[in-house]
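*Asks:* Coordinates for the following, if possible.
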Amino acid sequence: MGTVIGVDPGTALLGYGVIEDCEPPRPLAYGVVATQPDRPMAERLLQLYRELDQLFQRYCPAAVAIEQLFFARNVTTALAVGQARGVVLLVSAQRGIPVVEYKPAEVKHAVAGYGRATKAQMQEMVRLLLDLPVVPQPDDAADALAVALCHLQMSRFERRLEERGGGGLR
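*Replies:* So this is what the prediction gives:
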């Protein structure tokens, strides 16, 4: 498969995690793109675009994994996250990189083995699965790594199904 980039979209902080598909999975980079809240939204989105494009150029991912948007209460936050997601989708499409979306419960189940795992449980599992000395910080980076790990797990499972003639999941 190559490399996968997981993204935790946001306009203030956009988390990313780059993982090489090997056994065990190897983290290549993780962190956040931080924008200034006092800047106009158009400038913030342009910054996200430019920094993501550089990241994608550097690591040439085979896929981009992102969590499906789900906000029950805060419409303003949902709109901002939706705008950041749009930037991720645009950069991916321009580079011909497939984007795969996962539900939060799918990410939790794939990484922690339990669809209702807590944030702390998820962060510790990311640390363990990637053999990191400490939990990745900030939380947005850990969340992005979790989505990338989820994609690796799901991709491996789908490949095994296809090898056995059972077709894929998606």
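
*Asks:* from here on, contacts and neighbour counts on C-alpha atoms
*Replies:* Fine.

*Asks:* Gly6 against Leu152, yeah?
*Replies:* No. Under the criterion of C-alpha atoms under 8 Å, Gly6 lies out of contact with Leu152, with a separation of 10.1 Å.

*Asks:* how about stretch 39-50: buried residues?
*Replies:* Of the residues in stretch 39-50, those buried by neighbour count under the rule 16 or more other C-alpha atoms under 10 Å are 41, 44-45, 47-49.

*Asks:* Here is the second sequence; please produce its structure so I can put it next to the first one:
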Amino acid sequence: MDGKLILGIDPGLNTTGYAVIRRLDGATMHLCEAGVIRSRQRDPMETRLAELHAGVSEVLQAHRVDLMALEQLFSHYERPRTAILMGHARGVICLAASQAGIPVTHFEPTRVKKVITGNGRAPKSQIQQAVKLQLNLTAVPEPADVADAMALSLCGHYLGSGSLAER
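*Replies:* Down below sits the predicted model:
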């Protein structure tokens, strides 16, 4: 996987975090770009989804991404509306990847936490610290959506190609 670019995406309808990483040599990882794609909550659903699609497509066009690592749908039974909205966001993100010819791997939040920190129930602050260390950053990544996207891109690196993915 040397030199390959991995895009991690923490999907959301209001704020979607993204991070592009590259493996330089051996185990050295380099953060190429990270940020958020935002939509306005007062806009109609179709406008927000179009903005999300355009934002993800722009990131894909700016980088020659080899793999997208996307957070799997997660919901609590008390909040089914949240799962439905997240499904819309994931759908347009997957559409952008498909249009760009990028394969997508899906990771459950607990799997990402386990891989990055060793604890499947790690708090956001622990994820941020682990990502800071693994990407050799000078500061803890903010906001948490960006840190989560970095964690997803690292999971895409660690698990996205072959035997480790089945464990």
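
*Asks:* follow-up on the earlier one: could I get the buried residues of stretch 39-50 of structure 1 as CSV with distance to Ala80 of structure 1 and secondary structure?
*Replies:* What follows is those, written out as CSV (distance: C-alpha to C-alpha, whole Å; DSSP: H, G, I helix; E, B strand; the rest coil):
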residue, distance to Ala80 of structure 1, secondary structure
Met41, 9, helix
Arg44, 11, helix
Leu45, 10, helix
Gln47, 14, helix
Leu48, 12, helix
Tyr49, 14, helix
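
*Asks:* which bit of structure 1 covers the longest helix belonging to structure 2?
*Replies:* Of all segments of type helix in structure 2, defined using DSSP state H, the longest is helix 80-100. Residues 75-95 of structure 1 are where helix 80-100 of structure 2 lands when matched by TM-score structural alignment.

*Asks:* what separates Arg81 of structure 2 from Ser75 of structure 2, distance-wise?
*Replies:* Computed as C-alpha to C-alpha, to the nearest Å, the Arg81 of structure 2 to Ser75 of structure 2 distance reads 9 Å.

*Asks:* what about the strands in structure 1?
*Replies:* Taking DSSP state E as the criterion, structure 1 contains strands spanning 3-8, 13-20, 26-34, 63-67, 99-102.

*Asks:* Which residue numbers in structure 2 does the longest one align to?
*Replies:* Alignment of strand 26-34 of structure 1 against structure 2: residues 30-38, by TM-score structural alignment.

*Asks:* mean shift of that stretch relative to structure 1?
*Replies:* Mean deviation of stretch 30-38 of structure 2 from its aligned counterpart in structure 1 after superposition (mean C-alpha distance after the TM-score superposition for structure 1): 0.6 Å.

*Asks:* List the contacts of that stretch.
*Replies:* Contacts to stretch 30-38 of structure 2, defined as C-alpha atoms under 8 Å, 6 or more residues apart in numbering, come from residues 13-24, 51-52, 55-56, 135, 145-146, 150.

*Asks:* Buried ones in that stretch, by neighbour count?
*Replies:* The neighbour-count check on stretch 30-38 of structure 2 (16+ other C-alpha under 10 Å) flags 30-31, 34-38 as buried.

*Asks:* who's more crowded, Gly6 and Leu152 of structure 1?
*Replies:* The neighbour comparison of Gly6 of structure 1 against Leu152 (other C-alpha atoms under 10 Å) goes to Gly6, with 32 against 23.
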